[in-house]
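Enquirer: what follows is a predicted protein model with its sequence.
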Amino acid sequence: MQPLENIRVLDLSRVYAAPAGSMMLADLGAEVIRIEHPNGSDSMRDWGPFVQEQSTYYLCANRNKKSILLDLKTTEGRERFKDLVKDADIVLENFKTGDMARMGLSYEELKKVNPRLIYCAVTGFGQTGPLAHEPGFDPVIQAMSGLMHVTGSPEGEATKVGVPIADILTSNYVVISILAALRQRDLTDQGQFIDLALLDVQMSSLANVASAYLNTGLSSQRLGNRHNNVAPYQVFQCADGPLMICVGTDGQFQKFCTMLKHEEWAKDPRFLSNTLRKQHEAELVQMIANITITKTRDEWITLLQRYKIPGGRVNTIAEAFAQPQLIARDMIGELEHEQYGTIKFIKSPLKFSNLNIQYKLAPPLLGEHTNEFQKSSLL
């Protein structure tokens, strides 16, 4: 039995943040029905590269779902949608603020049809505030949140993260908020409206950078691969390429010095504590760099593991997928689709002692399951 069996999600969302969230719900057993415009409304289907004419971007966020066609701009489409809402648990959408209300499908209207409905709206800036009606894509959110300002080389320009991190983080909050609302519904028998904003999520994810500013006024700057608060904690060049080394405690630093055969560094007044090491970071980093360049990454990793100091190769994507650790954790899955064949995907990272995540459906074609729901008189 899956934990979200008998939970039905009507997924009106597009692109990544909300669809990735509904995919997690589907992995946990929910029936997720993508409701799409007959002409196609999800631009992610058009973003390459492609496999058998299917967007790999679309494939990464839509397994275990069904797809039906419904035009919500027509009276008939809206009435059919309301019929679906009667038996649904969750509506998930990421239209611009006010769009659903203009179609007569706001939470206030839909809860008249189903008082137990949980309605999650994902937008760039939320349902309130001066930017509520503005569009907000991931790179814009990264820029506005300050994330880009603290990402990249000190000598270079502000840089976005290499994946749509604001969308990814928001997808997690989609799941967290919906699971919390389901639990509250168990207790109260009432649904509710969830207002999720990408900017809110990204601001809350600034973590120690936010705390430093709010409590001391310190505005963090770009540090490249160095850490704002800890040293040595960065990439070092080895004989065959870059290696990330994270020395997070005074105890680890003492072991690190022993590993480098420079026990005297641990007694050096400049390096006795993390605070002092940050103050003298440039000197310390140069001393370490003069040594790391003398061995290969694998040689250093063997030593780091022996001394229990966190470290890892800076891998290419191809190298990352070839790691024995990833293979041992069985993180690559395959699904078959009768039209476009086999697709590979990253499995859910959730691993339970008494629950197996099930992967049943390949990401659907546009409207692939419309007939199934027409036969069941739901459309």
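Expert: Structure's in. What do you need?

Enquirer: drop to CA atoms for contacts and neighbour counts, all remaining ones
Expert: Will do.

Enquirer: and the strands in the stretch 201-350 of the chain?
Expert: Remark: strands assigned in the stretch 201-350 of the chain by DSSP state E, counting those that start in this stretch are 233-238, 241-246, 311-313, 332-337, 341-346.

Enquirer: mind putting those in CSV, distance to R185 included?
Expert: Putting the strands of the stretch 201-350 of the chain into CSV (distance: least, C-alpha to C-alpha, whole Å) gives the following:
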stretch, distance to R185
strand 233-238, 45
strand 241-246, 44
strand 311-313, 44
strand 332-337, 34
strand 341-346, 32
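
Enquirer: so which of those strands is nearest C257?
Expert: Between C257 and the strands of the stretch 201-350 of the chain, the shortest separation by C-alpha to C-alpha is 12.9 Å, and it involves strand 241-246.

Enquirer: burial count for K360?
Expert: Applying other C-alpha atoms under 10 Å, we find 14 residues neighbouring K360.

Enquirer: in addition, the following structure is provided for comparison:
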Amino acid sequence: MSYDAPFAGIKVVDLSQGIAAPYAGMLLAQHGATVIKVELLDGGDWVRISAPKPGGNTALSVMGNLGKQSIGVDLKSPAGCAVLWRLLKGADVFMEGFRPGVIKRLGFDYTTVSERYPNILYLSMSGFGQTGPYAERPAMDPVLQAFTGFMAENRDLDGRPMNIASIPVDMITALYAFQALSAALYARRDEPRGRYIEASLLQGAAWLNTYAMLQRVIYDGDLPGARAHRGVYPTADGWILVIVSGRRGWGDFCRALEHPELGDDARFTSVVGRVANSATLAPILSEILSARSNAHWQARFSEYGVMHSVTNESLDMLHDPHVEATGLFSHLQQPGLAMTLPIPGIPGAPALQNGTRRATAPLAGADTETVLRAHGYAASEIADLRARGVVSASR
């Protein structure tokens, strides 16, 4: 065990699909755990074939599988189930992401697995949770954005609720699942048994939207001050986000705009006043900011300590001098893809090095033979399993 690999020696068997649970497993791998991804024989995890240009790896499959080993197993066959039981021997963590009820029909629910391996930590990930009237509803990130009010808090100029495309619900749910597993691994040192852990996109989305929800509870359904303190405004050559904060924030902002008179205008000197007069204030700010370039305003706001950022396109950030100077991204080659992919460093984990296990997302079933040999299967047994279609064929 070390700071670079605190989970070295931890074995994880990962049956999850999609991105939320797989990403949690990927984080375990990045911190040293051996994570065995068990995939379907017909193309593997569905995210591998969800992109217009499938090559065995997609954006989601790379994000969710860096550092893992992949084995293809037919879990609908008795022989495939026998393979999975062999993989579970000595495992510390078992992860599944099927709809409620599916894993029990396969014979690997928590009760059954923990009877044989009582020390195991078992994670179930689902959309709406394991119980309740919506438990069996199919759900993905955008569904929970809509359900929890997150989309309603992010409306366009016409008032239409907007879906945030960068899968925030999946990401936050994955992080909660990772922290729950990490805490459980720590606590298990003094516990005689493992435990069952449930995580759902519903839980993650609820926390993602908690700030807005609590604001509405506290202020009787309204969100006072939010749009008075921050805004995205057009400039002469793009858009810029500005946030006004602190006791001196409004005055500094007005001086940066070269309109100090706004700082003395009685309608705008207080938060309450800016909220009450936001319909008047917003057009004034838009007119001022639209007259000059992003570069001009960045220089002015930096000089006066005003929080701000140009609204970059996703790829613009890669070439920002600050991002380049900090070495935030590693450009990694991945199986099945012709280009290198920019992958940000994971906080607290060592830098990703091209060609290493931690920096590689395997193709579906790529490690079948390696995994089976590590679990005591002889070459003849592996050949037999492949010939019967129980595990992935040779690559």
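Expert: That came through, no problem. Everything numeric in this text was worked out from a predicted model, so none of it was measured.

Enquirer: TM between them?
Expert: After superposition, the two chains reach a TM-score of 0.91 (TM-score structural alignment, normalised by the length of structure 1), with 370 aligned residues with a C-alpha RMSD of 2.1 Å.

Enquirer: redo the strands of the stretch 201-350 of structure 1 as CSV? Include mean neighbour count and distance to M100 of structure 1.
Expert: Shown next, in CSV, are those (neighbours: other C-alpha atoms under 10 Å; distance: least, C-alpha to C-alpha, whole Å):
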stretch, mean neighbour count, distance to M100 of structure 1
strand 233-238, 21, 47
strand 241-246, 19, 47
strand 311-313, 19, 47
strand 332-337, 13, 33
strand 341-346, 14, 32
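
Enquirer: right, and those - which one's nearest R78 of structure 1?
Expert: strand 332-337 (30.3 Å).

Enquirer: wouldn't H331 of structure 2 be in contact with T340 here?
Expert: Yes - taking C-alpha atoms under 8 Å as the definition, H331 of structure 2 is a contact partner of T340 at 5.6 Å.

Enquirer: thinking again about what came up before, with respect to N6 of structure 1, which of the strands of the stretch 201-350 of structure 1 lies nearest?
Expert: N6 of structure 1 lies closest, by C-alpha to C-alpha, to one member of the strands of the stretch 201-350 of structure 1: strand 332-337, at 22.9 Å.

Enquirer: could you check the angle strand 341-346 makes with that closest one?
Expert: Per axes from the mean of the first three to the mean of the last three C-alpha atoms, to 10 degrees, the angle that strand 332-337 of structure 1 makes with strand 341-346 is 150 degrees.

Enquirer: mean shift of strand 332-337 of structure 1 relative to structure 2?
Expert: Compared with structure 2 after fitting, strand 332-337 of structure 1 has a mean deviation of 3.3 Å; criterion: mean C-alpha distance after the TM-score superposition for structure 1.

Enquirer: hmm, G64 of structure 2 is touching Y23, no?
Expert: Yes - contact criterion C-alpha under 8 Å: G64 of structure 2 and Y23 qualify, at 4.3 Å.

Enquirer: tell me how far the counterpart of V323 of structure 2 in structure 1 lies from A320 of structure 1.
Expert: By TM-score structural alignment, V323 of structure 2 lines up with L326 in structure 1. Distance, L326 of structure 1 to A320 of structure 1, using C-alpha to C-alpha, to the nearest Å: 8 Å.

Enquirer: do the same with L117 of structure 1
Expert: Distance of L117 of structure 1 to A320 of structure 1, computed by C-alpha to C-alpha: 41 Å.

Enquirer: and those two? Which one has more around it.
Expert: More crowded of L117 of structure 1 and A320, by other C-alpha under 10 Å: L117, with 26 against 13.

Enquirer: aligned partner of that one in structure 2?
Expert: Checking TM-score structural alignment: L117 of structure 1 goes with I120.

Enquirer: and what about whichever residue in structure 1 pairs up with D158 of structure 2, helix, strand or coil?
Expert: Aligned by TM-score structural alignment, D158 of structure 2 pairs with E155 of structure 1. Under DSSP: H, G, I helix; E, B strand; the rest coil, the three-state class of E155 of structure 1 is coil.

Enquirer: ok, L41 of structure 2 next?
Expert: Applying three-state DSSP: L41 of structure 2 is coil.

Enquirer: go ahead and confirm it touches D74.
Expert: Yes - counting by C-alpha under 8 Å, L41 of structure 2 does reach D74; the two are 6.2 Å apart.

Enquirer: give the equivalent position in structure 2 for K73 of structure 1.
Expert: Counting by TM-score structural alignment, the partner of K73 of structure 1 is K76.

Enquirer: how about that match: what's its closest non-neighbour residue?
Expert: Among residues not flanking K76 of structure 2 along the chain, L106 sits closest, at 7.0 Å (C-alpha to C-alpha, 6 or more residues apart in numbering).

Enquirer: counterpart of the one you found in structure 1?
Expert: Matched to structure 1 by TM-score structural alignment, L106 of structure 2 sits across from M103.

Enquirer: from E134 of structure 1, how far out is that match?
Expert: Taken as C-alpha to C-alpha, the span from M103 of structure 1 to E134 of structure 1 is 18 Å.

Enquirer: who's in contact with R63 of structure 1?
Expert: Shown in contact with R63 of structure 1 (C-alpha atoms under 8 Å, 6 or more residues apart in numbering): 23, 26, 359, 361-364.

Enquirer: and in structure 2, which of these remain?
Expert: Among these, the contacts conserved in structure 2 (both residues aligned by TM-score structural alignment, their matches' C-alpha atoms under 8 Å) are 23, 26, 361-364.

Enquirer: list just the nearest of these to Y213 of structure 1.
Expert: Closest to Y213 of structure 1 out of the kept ones among the contacts of R63 of structure 1 is M23 (35.3 Å), distances taken as C-alpha to C-alpha.
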